[in-house]
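In: no FASTA, just this:
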């Protein structure tokens, strides 16, 4: 778990037993953990810098989904993980659509949870360490060093995993990429969860590209779904 050391995590969890256990486990792995037990305490930390935020949805003073949206709007690059007892498909889709990168359903094995946290932190660290380079797909420009994307003259506001997914598709522009390959490369080879998170992020990317194309009157690349296989970015 070397990639955890020195990273900062905000844990938003109202259950004292679960919160204590998670904080102890993650601190033992070298992570600096700040624990908030409700929305108010979590909101008081919004100006702090965290690498990852882990949020429960059923909080005593409101729904954690609100916090997911707030953190996503405040810090586009931050990794957000939902950890909740709500396991219905609609809850998963709403949570991911609100801006979460991952969705874990309680009870979850500690080994799985720490592996997922490690995978997210490793992905973020690798992305920040990419060399100075630039990709272009038609009118879409991707500055890999600055993690910025422009369509024509407009800069797109992308969540961290949306950006990583777009870069991965752009790397093989015009070629079909398997779902499993996208999950391995953008999330992690040890991914335990549903691949629906891929579809949610694809849908979000399509919305951003379509809105930017309409505003700039520039033709945007399209993301084509290949039934039973994966996706392809077409310039």
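Out: Perfect, I can see it now. What you see is a predicted model; the values in this text were computed from it and never measured. Numbers count the residues shown, from 1 in each chain.

In: only C-alpha atoms from now on, for both contacts and neighbour counts.
Out: Fine.

In: which parts of this structure are strands?
Out: In order along the chain, the chain carries the following strands (DSSP state E): 8-12, 32-36, 52-55, 58-59, 62-63, 79-84, 102-105, 134-137, 140-143, 148-151, 154-155, 177-178, 222-226, 230-234.

In: what does the first one contact?
Out: Right, strand 8-12. The list of residues contacting strand 8-12 from outside it, by C-alpha atoms under 8 Å, 6 or more residues apart in numbering, reads 19, 23, 31-39, 42, 49-56.

In: how does it look with 6 Å?
Out: Contacts to strand 8-12, defined as C-alpha atoms under 6 Å, 6 or more residues apart in numbering, come from residues 32-37, 50-56.

In: okay, now the one to match up with it:
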């Protein structure tokens, strides 16, 4: 059975070209406004979401936030003509997995879709993996981290990044290794994305001074934590 993709784009020409390409491999449900797309998301199961940012009724950022409230696992890719760094960072902070700027390469879009779908399938087939980190308990399959009865829900990307750090605890990880392991590429923008996710993880551990994700200048990062 083909994977099902929620595709939201109000530019009819671009939507036709993109959907036509994607439909060769996937089941594509195309919508032209955010509200209709979210209504569909609440009634059906999708394997991945491809969202334009500038949409009528509910823009892409609002749509992504609403999707994340219901599902923290489904991969989200933004497609947008908005090129400002702040817009990209905003999309990633909302829990998006990637942000492609228009005009984008269809080959690149399909490649990224495949990477995220394969990662989701791999994570879905994993046995339960629970890690202890200081006073925290991290469930790598359900993307949750708990401390003193309080639970925080992570996104899939945050969970993958934290799991990589834990499995290499007290060891320096080069930026290139982190990027290729989690993002599949080590380009500049993905490096900026990684910094955002690391900052979010640091906030989770801010109340335990024994745990810190140290920045190793010009090299990478190291998760410092008790054994």
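Out: Ah, there it is. Since the structure is predicted, the reported quantities are computational estimates derived from the model, not experimental observations.

In: re earlier: so which of the strands of the first structure gets nearest residue 118 of the first structure?
Out: Between residue 118 of the first structure and the strands of the first structure, the shortest separation by C-alpha to C-alpha is 10.3 Å, and it involves strand 52-55.

In: so which other helices or strands are in contact with that closest one?
Out: The elements that strand 52-55 of the first structure packs onto, with contact taken as 3 or more C-alpha pairs under 6 Å, 6 or more residues apart in numbering; DSSP states H and E, are strand 8-12, strand 79-84.

In: what's the longest helix in the second structure?
Out: Counting residues, the longest helix in the second structure under DSSP state H turns out to be helix 106-124.

In: what comes up buried for stretch 133-146 of the first structure?
Out: Neighbour counts over stretch 133-146 of the first structure (16 or more other C-alpha atoms under 10 Å) mark 136-137, 140-142, 144 as buried.

In: and for stretch 161-179 of the first structure?
Out: For stretch 161-179 of the first structure, burial by neighbour count (16+ other C-alpha under 10 Å) applies to 161-170, 173-174, 176-177, 179.

In: between the residues you listed, which is closest to residue 129 of the first structure?
Out: residue 164 (12.9 Å).

In: now do the same for that closest one: its match in the second structure.
Out: Per TM-score structural alignment, the equivalent position to residue 164 of the first structure in the second structure is residue 160.

In: okay, that match and residue 85 of the second structure: tell me how far apart.
Out: With the distance defined as C-alpha to C-alpha, to the nearest Å, residue 160 of the second structure ends up 24 Å from residue 85 of the second structure.

In: can you pull the contacts of the spatially most central residue of the first structure?
Out: With the centre of the first structure defined as its mean C-alpha position, the nearest residue by C-alpha atoms, centre = their mean is residue 101, 2.8 Å away. By C-alpha under 6 Å, 6+ apart, residue 101 of the first structure lies in contact with 80-81.

In: also the one 5 residues further on?
Out: For residue 106 of the first structure, the contact set (C-alpha under 6 Å, 6+ apart) comprises 84-85.

In: repeat that with 7 Å
Out: Residue 106 of the first structure makes contact with 83-85, according to C-alpha atoms under 7 Å, 6 or more residues apart in numbering.

In: with residue 171 of the second structure instead?
Out: Neighbours of residue 171 of the second structure in contact, by C-alpha under 7 Å, 6+ apart: residue 222.

In: residue in the first structure matching it?
Out: Alignment note (TM-score structural alignment): residue 171 of the second structure maps to residue 175 of the first structure.

In: quick one: buried ones out of the contacts of residue 106 of the first structure?
Out: Judged by neighbour count, with 16+ other C-alpha under 10 Å as the criterion, the buried members of the contacts of residue 106 of the first structure are 83-84.

In: tell me which of the contacts of residue 106 of the first structure you also see in the second structure.
Out: On the basis of both residues aligned by TM-score structural alignment, their matches' C-alpha atoms under 7 Å, what survives of the contacts of residue 106 of the first structure in the second structure is 83-85.

In: from those residues, pick the one nearest residue 203 of the first structure.
Out: Residue 203 of the first structure has its nearest neighbour among these in residue 83, at 22.6 Å by C-alpha to C-alpha.

In: how much space separates the aligned partner of the closest one in the second structure from residue 52 of the second structure?
Out: The criterion is TM-score structural alignment: under it, residue 83 of the first structure has residue 79 as its aligned partner in the second structure. Here the criterion is C-alpha to C-alpha. By it, residue 79 of the second structure lies 5 Å from residue 52 of the second structure.

In: before we move on, what about residue 151 of the second structure?
Out: Noted for residue 151 of the second structure: a distance of 32 Å to residue 52 of the second structure, by C-alpha to C-alpha.

In: what about these two, which has more around it?
Out: For residue 151 of the second structure and residue 52, the more surrounded residue by other C-alpha atoms under 10 Å is residue 52, and the numbers stand at 29 against 13.

In: contact partners for that one?
Out: For residue 52 of the second structure, the residues meeting the contact criterion (C-alpha under 7 Å, 6+ apart) are 8-9, 60, 78-80.

In: pull out the buried residues from the lengthiest helix in the first structure.
Out: For the first structure, the helix with the greatest residue count under DSSP H is helix 196-216. By neighbour count on 16+ other C-alpha under 10 Å, the buried set for helix 196-216 of the first structure is 197-198, 200-202, 204-206, 209-210, 212-213.
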